[in-house]
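Student: Okay, sequence plus prediction incoming.
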Amino acid sequence: MNPNLTLTTVERDSGIAFVTLNRPEQRNPLSLEAMRDVTKELRRLGGDDAVRVVVVGASGPVFSAGHDLKEMVGRTLEEERAIFDACVEMMQAVQEIPQPVIASVQGAAVAAGCQLVASCDLVVASSNAVFGTPGVKIGLFCSTPMVALSRAIGRKRAMQMLLTGQNIDADTAADWGLVNLVVPAEDLDAQTRELAEQIVAASPLTVRIGKQAFYHQIDLPQDQAYTAMAETMATNAITCDAQEGMQAFVNKRTPRWRGR
């Protein structure tokens, strides 16, 4: 068994794959090996047409305390670069795979753990969850988490978290746009699954097109974004699933998705 991370995918028959960080006694650290394993698993799931949604969660009371600091002490520059390059690759994999990725968060999600949450497409958080970028307190500014966090919650709020290192609670995270849903701790798994099932009900092709289009347009100037998305909608409209969906709506029946 991998000493840093166990990845488990379950209920593939329902179209949902669960990726679980499973080192609860160490607060689910994102070690170099763990990040490489997560990336490998995400890429593998991304190529599996039977998987419609990926849920990233964690065992134990904490989502993730971030990087494993023990492996970052006394290292060379090249070794440190390898750690952060692996982190960047993992975060990019979350958004590059075609399926939506939902973070299911309990307890603390801090530093790179907060970055992972901010990188996911959707987030369901337990009411006891907290989020933070405490690197400034130990002399290591959370510069890579800053990339995802500033894009999720904006400049001023991101700077507040980054410069103070103070955690925010789940309700604040929802108010700031980092979290979609805050639910009672005992309902976290059920509410995450319900959200995933709502996505599974849609055309898998349409969802893939939509996720790719979202990240393509989000940082473009408005005129370029409209040009690109008009073409995306036009090519989407002639797909079998779009034609089926529109015909089903007109005829007041349930669409039958073919994934093409």
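Tutor: Right, received. Where do you want to start? Numbering: from 1, shown residues only.
Student: alpha carbons only for contacts and neighbour counts from here, please
Tutor: Will do.
Student: give me the number of residues near Ala93?
Tutor: 20 (other Cα atoms under 10 Å).
Student: could you point out which element follows the helix or strand that contains it?
Tutor: In the assignment (DSSP states H and E), Ala93 maps to helix 77-96. Using DSSP H and E, the next helix or strand after helix 77-96 towards the C-terminus is strand 101-105.
Student: That following strand to helix 77-96, inter-axis angle?
Tutor: Using axes from the mean of the first three to the mean of the last three Cα atoms, to 10 degrees, the inter-axis angle of strand 101-105 relative to helix 77-96 is 110 degrees.
Student: Contacts only, for the one residue sitting closest to the centre of the chain.
Tutor: With distances taken as Cα atoms, centre = their mean, the residue of the chain nearest its centroid is Cys120 (1.6 Å). With contact set as Cα atoms under 8 Å, 6 or more residues apart in numbering, Cys120 has these partners: 94-95, 101-103.
Student: hmm, 10 Å instead?
Tutor: Shown in contact with Cys120 (Cα atoms under 10 Å, 6 or more residues apart in numbering): 54-56, 91-95, 100-104, 148, 152, 178-179.
Student: State the three-state secondary structure for Val55.
Tutor: Under DSSP: H, G, I helix; E, B strand; the rest coil, the three-state class of Val55 is strand.
Student: what's near enough to touch it?
Tutor: 9, 16-20, 99-104, 120, 122-124, 192-193, 196.
Student: Over to Arg75?
Tutor: Arg81.
Student: now it: how far from Leu69?
Tutor: Between Arg75 and Leu69 the computed distance is 11 Å (Cα to Cα, to the nearest Å).
Student: what angle do the strand or helix carrying Ala118 and strand 101-105 make?
Tutor: For Ala118, the element it lies in under DSSP H and E is helix 112-119. Helix 112-119 runs at 140 degrees relative to strand 101-105, counting by the same axes, to 10 degrees.
Student: Next one for the comparison:
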Amino acid sequence: MIEGLKVGDRAELTWTVGSEHTIHLGVNRKGFGDDGKAMRRSAVVFSTPNMILLMERAARKAIEPYLEVGEESVGAQVHIDHLAATPIGAQVTAFAQVTAIQGRAVDFDVTAFDEREMIGKGTHRRMVVSLDRIADRLEQKTPTHRNGTLIPMLATPNPGDLPSLSTLQVAVDDRVAKVLLNRPERRNAVDQQMTRDWEELNAWLAGHPDIRIVIIQGAADTFCSGDDVREVGDLSLEVARELSYRQARMYLNWENLPQIFIAAVDGNALGAGCVMACSCDFRIATYQATFGMPEILLGWSPGYGLSQLTALVGKAKAIELCTLGGPITAQQAMDCGLVHRLVARQQLSTATAELTQKLLAMPPMALRETKRLIHQDEGTQVKSTYVADTQAYVECLGTDDAREGIRAFLEKRPARFSR
């Protein structure tokens, strides 16, 4: 830790209380009191865990300027009194003041106020730790964590040279990285190798915030046909589960990266390809593009991506896409909010370049922060649904219907599912 932090230093942080910060008091999930009678009064209030989180983040803010590269502060002790209720929509400010520094331990007095009164007070201790040490411990725990990590981990930044990737062609020009999905013989299907390549590329992008835009296109007039069904048929259920978790986190990591992602879609964007497009910040498509979630026609439910899809097109359209399995045209995708702009095939590169230049003209920090805040505003619940998605996918994958779906796909015939 860099010298300079001293007793008396303080920091503050303000939140506007949103629905994700609250608890609904006075009713259970059915909307009635515990005695079964309808409640006349109830209250939606700022929850204690979120008040403590705000206090912790204020303390973290006080320490942050004094951290060395590779260090972070973590909460070690919390003793908090929650004194008063605060309604949704109110502003709450937390204050953290340093009271003692003992080696790597920093103690704070913490308080929180809404616009009328003090709502909380207490003490908090933070420890300055090595990020490498934490990462090593997490890696030791991850293999035994059968339900996957609930919140996607940030890609570990790689500030080094651009890695050599066998399934992705990456060209960097000024502040733009153009990524070509390069498995034309498999219609750019996502397999284990492409997953590893994306994980490496995500880490490199995290280590190169000077790259401001990432453009994704597919080779051979196809964006991405989905997961590699032939490979899926050869995977054990255990390997399929771990691969699905990794792929879900791979796409969700794009929300955490500083770059703006643009999908330039021509041809099919199906299954994993549709999720890939949905995970980008912008989608430009040609009139020849098609989008769809055909997993059900193979005998399983989507292993990830339902939250991204539903956020864009709404529940009704998501149900249609995922339960019927058929594709939609580019115009239909535009109409339901999946696509930002439609262009002729020969204009795709030009339209993408125009959008890129508009984004590059924006102030870098404001652009990054705007992207972060928009994704953060969704809350954490939608970011964790892939755990349930993957569990359902693996259960389906072990059925006779899935085996029939894979055989039918490889034999290019309609599947004959159980009745």
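Tutor: Everything's here; your move. Here the structure is a predicted model, which is why all the values come from computation and not from measurement.
Student: Need the TM-score from the superposition.
Tutor: Overlay of the two chains. TM-score (TM-score structural alignment, normalised by the length of the first structure): 0.79; 218 aligned residues with a Cα RMSD of 1.7 Å.
Student: what's the matching range in the second structure for the helix holding Ala93 of the first structure?
Tutor: The aligned range for helix 77-96 of the first structure in the second structure is 237-256, by TM-score structural alignment.
Student: residues of the matching stretch that come out buried?
Tutor: 237, 240-256 (16 or more other Cα atoms under 10 Å).
Student: Please pull up the equivalent of Phe141 of the first structure in the second structure.
Tutor: Per TM-score structural alignment, Phe141 of the first structure is aligned with Ser301.
Student: got a list of what that match touches?
Tutor: The neighbours of Ser301 of the second structure, taking Cα under 10 Å, 6+ apart as the test, are 293-295, 322-323, 389-397, 402.
Student: among those, which recur in the first structure?
Tutor: By both residues aligned by TM-score structural alignment, their matches' Cα atoms under 10 Å, the contacts of Ser301 of the second structure still in contact after alignment to the first structure are 293-295, 322-323.
Student: I'd like the list of those residues that fall within helices, please.
Tutor: Within these, residues falling in helices by DSSP state H are 322-323.
Student: quick one: which of the kept ones among the contacts of Ser301 of the second structure has the most company?
Tutor: Busiest of these [other Cα under 10 Å] is Met293, holding 29 neighbours.
Student: burial of the counterpart of Gly218 of the second structure in the first structure, as a residue count?
Tutor: Following TM-score structural alignment, the counterpart assigned to Gly218 of the second structure within the first structure is Ala58. Applying other Cα under 10 Å, we find 25 residues neighbouring Ala58 of the first structure.
Student: ok, the closest residue to Ala58 of the first structure other than its chain neighbours - contacts?
Tutor: Leaving aside its chain neighbours, Ala58 of the first structure sits nearest to Leu21 (4.4 Å; criterion: Cα to Cα, 6 or more residues apart in numbering). Contact analysis of Leu21 of the first structure by Cα under 10 Å, 6+ apart lists 4-8, 27-30, 34-35, 38, 56-60, 62-64.
Student: hmm, back to that, could you dump the kept ones among the contacts of Ser301 of the second structure into a markdown table and include distance to Gly75 of the second structure?
Tutor: Shown next, in a markdown table, are those (distance: Cα to Cα, whole Å):
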| residue | distance to Gly75 of the second structure |
| --- | --- |
| Met293 | 42 |
| Pro294 | 44 |
| Glu295 | 42 |
| Cys322 | 42 |
| Thr323 | 44 |
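Student: from the kept ones among the contacts of Ser301 of the second structure, which single one is nearest Arg137 of the second structure?
Tutor: Glu295 (35.9 Å; Cα to Cα).
Student: any idea how far Asp389 of the second structure is from that closest one?
Tutor: 12 Å.
Student: overlap in contacts of those two?
Tutor: Shared contacts of Glu295 of the second structure and Asp389 (Cα under 10 Å, 6+ apart): 301-303.
Student: can you map out the helices along the second structure?
Tutor: Here the second structure has its helices, by DSSP H, at 48-63, 131-141, 192-206, 229-234, 237-256, 272-278, 306-313, 315-324, 330-335, 348-360, 364-376, 381-384, 386-397, 400-411.
Student: so where in the first structure does the first one end up aligned?
Tutor: Just to be clear, that refers to helix 48-63 of the second structure. Against the first structure, helix 48-63 of the second structure falls on no residues (TM-score structural alignment).
Student: what helices or strands is that helix leaning on?
Tutor: With contacts taken as 3 or more Cα pairs under 10 Å, 6 or more residues apart in numbering; DSSP states H and E, helix 48-63 of the second structure sits against strand 10-16, strand 22-25, strand 71-82, strand 91-102, strand 105-113, strand 118-130.
Student: Next: the longest one.
Tutor: Helix 237-256 of the second structure is packed against helix 192-206, helix 229-234, strand 260-265, helix 272-278, helix 364-376, helix 381-384, helix 386-397, with contacts defined by 3+ Cα pairs under 10 Å, 6+ apart.
Student: do you know which of these lies nearest Thr48 of the second structure?
Tutor: Ranking these by proximity to Thr48 of the second structure (Cα to Cα) places helix 381-384 first, at 18.1 Å.
Student: Buried residues in that closest one, which are they?
Tutor: Quick answer for helix 381-384 of the second structure (16+ other Cα under 10 Å): 383-384.
Student: Pull the distance from it to the chain's centre.
Tutor: On the basis of Cα atoms, centre = their mean, to the nearest Å, helix 381-384 of the second structure sits 8 Å off its chain's mean C-alpha point.
Student: who does it touch, helix- and strand-wise?
Tutor: helix 237-256, helix 306-313.
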